[in-house]
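Trainee: here are the coordinates; sequence isn't available:
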């Protein structure tokens, strides 16, 4: 009754509604023009999570950890005069770029020297200008090799590879201002490599995030264009006429505009997930138009009255498509409750955009077609096309004659795929999203093999008392902790206060490498006095010790071994850390961007399980409202749960790991595939209520009428999500492929298992009556 009133309002106030939508769309378009790409990678862990809170506290004390980009190369000519001098000049040019805080390389290093007169250490650069002779370069080389402080950090263990560490200023790190800076650095590095015919390598989180942002920007446009192209082609193949192609595309483009407007109004930016929303609106929005137009042409073929047909369309299709879009929105919307900023933004904007696109379709499509000429005969005979009729008749016969075979095939597939599910590996990598053939990945491998990685790992040590760090026993404990962590192959050697004190001891004894150790006995007072008098010149004290000397840090680099391996390493490491630092007296925290990523991945996987459960529960609630009865809920849910099991099995058999991007598939697919169940059962129940046909005949009629729209919609979804397979982001590619497969299987399931269940229910009722 309510949809009858809505239909009357829409068709009686067409011009007014068009004006209102036009004004609203102009406003949303203006908002959409302000959309921006994110530069900080997006927050995965909730800001209320204890690990995130401690990471934020760590950054307040010691500054941003993921602020370093590295350039490196491997060559036997590292210490040749021309190569060395050009490397020095490259570092010097980079150092003078606005926004660069510091540059460290083998040609831009410092040494500590003892100033006996002023009882302090002074910092002396090893190189202050280009060197004029090979002997001078050899002298610098010998000095560098005599400084264990830099061993394995700037020069590889075999002295064949070197790197330049470039630290960005925190205020520009996560802003668009870093892009031209990185471009300049890459140009300088390229010129150096070309001049000396050396292969250059580049890495570090600032660079990785910049490359990801560039890819996001490119794919944002690419996938919107591809989604429009593929849906336009499918619409033309279905309707073979201009109007049913042009105007649905215009409507979904308005939906895209509204989606971007919602994104901006919510004060969000484009991330790897929200960047998919425009293409998703096209893929999910076009099926609304297909269902509306199919029903319109069907009704017009029966009564020949355009306005009456459109009125019936809104009344009959409105409730079905509304509920179908609600379940789709639920599939995305449950992500809002994960409390992960990345997923919250995606879930909220996607859900609101789906419902706004639906509203535009159900209002605009009937209004637009009310002004267009009457449909041509070929449009009213879409359902009679031979190929489609052959498919639907075959499905009808299969369901009626081979129900047991359908159940047997389904059970066998579920059993096989359930075994596959047990083989799924839960694993995420920091660089998961970069193309497998990307230079960035091969460059990362270069730094991992020569310097044990470039991803930051920080260890924060809280002694819980003022001046607690400077206690000799504490210093020894920190040294033991650093040796423990460095003993793992996943981690580099440390850079810390301890290494600074060792460097100071070496300087105190005239630079003798044999004295690169912690001060002992009476040395403590002298060396610590010298260090404290060094003031602002003592970089190590300033960067690795807080003002109250209660906190210190140890910095490592780590290999991107994946969350699965790293979780095991951390679990193994924690009790060993506790054996060194009593947790009752100290708080030792493994933190930094890499650890936050791993904990974020763990959090997302755990919470996405809960999101899937919530999606199933909410969709079951929708089914209860629509159909009532436990049997009907089971019948409506099973055809959509089985495809999820099959997809999980495929992931297990093909070694596709379960990670935040792939587990997203399940709640999204559950929401979208439930639409087809609603289309089928709603049509079935309408016939059951208003006709005296047998259930068997109603099932046949439903397959032959609703099946057309279900197949067309499935084709749009399959090819629409299939375009994401061409993404350069591994996670988006996997999302596209698996969603396409899941939704295709869901369509087959809803056209075979669902009607088979309904027929079995009829058979059971008849058996009861006879009994």
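Mentor: Arrived safely. Just so we're clear, the structure is a prediction, and the values are computed from it rather than from any experiment.
Trainee: make it CA atoms for all contacts and neighbour counts henceforth
Mentor: Noted.
Trainee: next, count neighbours for residue 153.
Mentor: By the measure other Cα atoms under 10 Å, the count of residues near residue 153 is 24.
Trainee: wait, what's in contact with the closest residue to it other than its chain neighbours?
Mentor: Computed as Cα to Cα, 6 or more residues apart in numbering, the closest residue to residue 153 that is not its neighbour in sequence is residue 451, at 6.6 Å. Contacts for residue 451 (Cα atoms under 8 Å, 6 or more residues apart in numbering) come out as 152, 153, 156, 492.
Trainee: that's a helix at the second one, yeah?
Mentor: In other words, residue 153. No. Checked against DSSP: H, G, I helix; E, B strand; the rest coil, residue 153 lies outside a helix; its state is coil.
Trainee: so how far is residue 491 from it?
Mentor: Distance, residue 153 to residue 491, using Cα to Cα, to the nearest Å: 12 Å.
Trainee: sorry, back to before: so how far is residue 570 from the residue nearest to residue 153?
Mentor: Per Cα to Cα, residue 451 is found 21 Å from residue 570.
Trainee: what number of residues lie near residue 171?
Mentor: Residue 171 - counted by other Cα under 10 Å - has 11 other residues nearby.
Trainee: and residue 481, by the same measure?
Mentor: 20.
Trainee: just the element for it, please.
Mentor: Here residue 481 sits within helix 472-486, counting by DSSP states H and E.
Trainee: which residues sit against that helix?
Mentor: The contact list for helix 472-486, computed with Cα under 8 Å, 6+ apart, reads 468, 469, 491, 492, 493, 494, 498, 554, 573, 577, 580, 581.
Trainee: cutoff 6 Å now
Mentor: With Cα atoms under 6 Å, 6 or more residues apart in numbering as the test, helix 472-486 has contacts from 492, 493.
Trainee: put this beside the first:
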């Protein structure tokens, strides 16, 4: 079979697989599932899901804040609020709406039960009396009414785990009605909105990242090869590797989420590395006047093994993300690793086939393109030979400063850590924290002691102690619990007077309350805080988003208070909730990152050990790649960037990609040493031969990752910045520090 026939056969198979990839990639959808960011495998997660099954989800809601600037007690404003309330009550997937205009004070008298509205929107003459009653009711202030009496809030309970399509319809209907009513200053928060906004952002950013990456890669390819042929061939190969990767995701029905939205961009720039090394070596050989077949044989022989090893190390870098407990990050690691493997396959099948079928590049032009690189790289080697000690001393100084910066890093997260401070969603969250109770949910599971009920007076008194501590010391601004239900009924039985918003004073009064509780047992308000057997209860609240570190401190203090003041024979408790589960990721951040890096180090050490069979070379190869990681860690510390789950993955990704240059350098060095060259001369030849491809691929990788700084997600922004910095530091270390370490510490003869 001729080379032409073989090439056509390869391209035919690739074309068929590409058509299949297009079909499966077209089925991809965007998704943002909040629950996926809980730490899978954590014992507290199973407990939380069990708790949620009993009492409902603590984040299936929408908050609408409406501000009237001067005073909320304005008839026109309140009528609009009431209209919006009624409109939202009629919407599909809305379970209930709690609003200033529909909240009522229950009154229980001898002749029956009735409810009196706290607010009468259509009767402005009663506003003064309404305001007095409202601001004497602790449960209303900071929840439905702002403390400064300028704003109101609507609490909308949505269906459990509302999907994006119905969620988008609900959001669109809500905004349409708000605009129709002319409610100028409005603020919205909640999972349904965040889900909708995040997915729209992902769609826009995917298009931006890919467009910017393609333009930058075209620019660098043109600078490197100065021909349309040198731009189009690598571009087609890499674009197909991206398409195949998306096709694999489609086969396994994996949606594009906040992590995998990075995959096409990363695949595009990382996949280009193999292609550049092949193209660069191929053009160099063509410049020597050999045939296409001879040029390809030399290229595959000298670049093939190093490229295989770099693809392996990069894949391992992403596969180490399996050590994390966050499902989206784990899946991102797996699919990116698969994509890198596909890129390698295409680089060594499709690219050679295209090169064989294409016209041979002009040898003179190839020599001219390659002419300036040896001069530049000889100067680099001369600098290494003349200044080895300044290079080593500078390296030690950089490491020392970096370690100081690393010691300043804090592990801390907030609920919406991925969004920048200027994002509209963050602005709305800040509004609710300033004007109302906040947005961070608090959940405490209450369990009645042996032979006790949640509605026993002595149990409720223990809950009352807890509430006092949570209000005064912990920082909750709103609480609902079995005790708040009993207080509301006790007040209702005493004419609705605010002074009676207390627990019953004795067992006789409590028995009267319990009679009403039995009558109201099927009401949703009761089912949301106490189970039907009355053995378990829910204490839920809202607070400002203090961050995971401060929350952990508060929880420790709360547990200490419970141990000292709450009688376990009467009441047992356990802190849970979605916020706690997200905070628990902090427990795994450092350990998962170190596990991932350790695995990556071991794989690289094994590969280098197999190539050189030298422990010294293993250590030498790791040093230029560990130092860039220390440097970005130091920069994070000095800049005050917190270590979060999303930020921690930067280190393993950066190491897996940055080590590629070292592998290419050492692979070429091994080839030169086998030719019998002395170590200094082999290093010189390696720098001149491999240096061009190392610099070009590093520039393309840096440019590609820098496109991620256009993201509005902080985690994506930091991946772009710090992976780019790592690659810059790594290429400098590989061309300056690595030759010095090899010259001074490596012994080719094994001595």
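Mentor: Noted; the coordinates are in hand. On a predicted model such as this, the values are computed, not experimentally measured, just so you know.
Trainee: can you list the contacts of residue 451 of the first structure in CSV and add distance to residue 462 of the first structure?
Mentor: Formatted as CSV, the contacts of residue 451 of the first structure follow (distance: Cα to Cα, whole Å):
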residue, distance to residue 462 of the first structure
152, 27
153, 26
156, 32
492, 22
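Trainee: and the two most separated of these?
Mentor: Across these, no pair lies farther apart than 156 and 492, at 11.1 Å, counting by Cα to Cα.
Trainee: list the contacts for residue 340 of the first structure?
Mentor: By Cα under 6 Å, 6+ apart, the contact set of residue 340 of the first structure is 44, 45, 46.
Trainee: how about 8 Å then?
Mentor: By Cα under 8 Å, 6+ apart, the contact list for residue 340 of the first structure reads 43, 44, 45, 46, 604.
Trainee: name the helix or strand for the last one, please.
Mentor: When elements are assigned from DSSP H and E, residue 604 of the first structure belongs to helix 593-627.
Trainee: now find how far off-centre that helix is within its chain.
Mentor: Taking Cα atoms, centre = their mean, to the nearest Å, one finds helix 593-627 of the first structure lying 15 Å from the centre of the chain it belongs to.
Trainee: same deal with stretch 361-377 of the second structure?
Mentor: Taking Cα atoms, centre = their mean, one finds stretch 361-377 of the second structure lying 44 Å from the centre of the chain it belongs to.
Trainee: can you pull out the strands in the stretch 251-400 of the second structure?
Mentor: Assigned by DSSP state E, counting those that start in this stretch, the stretch 251-400 of the second structure shows no strands.
Trainee: ignore the last one, the first structure
Mentor: Assigned strands in the first structure, in chain order: 68-74, 100-104, 110-115, 120-125, 161-168, 200-203, 455-462, 495-496, 551-558, 587-591 (criterion: DSSP state E).
Trainee: export these to CSV and append columns for mean neighbour count and distance to residue 3 of the first structure.
Mentor: Formatted as CSV, the strands of the first structure follow (neighbours: other Cα atoms under 10 Å; distance: least, Cα to Cα, whole Å):
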stretch, mean neighbour count, distance to residue 3 of the first structure
strand 68-74, 22, 59
strand 100-104, 18, 62
strand 110-115, 19, 78
strand 120-125, 18, 79
strand 161-168, 23, 59
strand 200-203, 23, 58
strand 455-462, 22, 57
strand 495-496, 22, 69
strand 551-558, 24, 60
strand 587-591, 19, 55
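Trainee: of all these, which one is nearest residue 239 of the first structure?
Mentor: Evaluated with Cα to Cα, those place strand 200-203 nearest to residue 239 of the first structure, the distance being 50.8 Å.
Trainee: okay, the corresponding residue of the first structure for residue 415 of the second structure and residue 731 of the first structure: tell me how far apart.
Mentor: Alignment note: residue 415 of the second structure maps to residue 430 in the first structure; criterion TM-score structural alignment. Distance from residue 430 of the first structure to residue 731 of the first structure, counting by Cα to Cα: 12 Å.
Trainee: what does residue 111 of the first structure give?
Mentor: Distance of residue 111 of the first structure to residue 731 of the first structure, computed by Cα to Cα: 45 Å.
Trainee: the residue lying closest to residue 120 of the first structure once chain neighbours are set aside and residue 77 of the first structure, how far apart?
Mentor: Counting by Cα to Cα, 6+ apart, residue 120 of the first structure lies nearest to residue 530, which is 4.1 Å off, once chain neighbours are set aside. Remark: distance between residue 530 of the first structure and residue 77 of the first structure (Cα to Cα) = 38 Å.
Trainee: next one: residue 673 of the first structure
Mentor: Plainly put, residue 673 of the first structure is 61 Å away from residue 77 of the first structure if you go by Cα to Cα.
Trainee: give the contact list for the counterpart of residue 38 of the second structure in the first structure.
Mentor: Residue pairing (TM-score structural alignment): residue 38 of the second structure is matched to residue 45 of the first structure. Residues in contact with residue 45 of the first structure (Cα under 8 Å, 6+ apart) are 52, 339, 340, 341, 596, 599, 600, 603, 604.
Trainee: can you find the partner of the third one in the second structure?
Mentor: When the second structure is aligned by TM-score structural alignment, the residue opposite residue 340 of the first structure is residue 326.
Trainee: one more: the fifth one?
Mentor: When the second structure is aligned by TM-score structural alignment, residue 596 of the first structure is paired with residue 581.
Trainee: just want the angle from the helix ranked longest in the second structure to strand 61-67.
Mentor: Assignment by DSSP state H gives helix 191-225 as the longest helix of the second structure. Angle of helix 191-225 of the second structure versus strand 61-67, following axes from the mean of the first three to the mean of the last three Cα atoms, to 10 degrees, is 90 degrees.
Trainee: how close does helix 191-225 of the second structure sit to the first structure?
Mentor: Its matched residues in the first structure lie on average 1.5 Å from helix 191-225 of the second structure after superposition (mean Cα distance after the TM-score superposition for the first structure).
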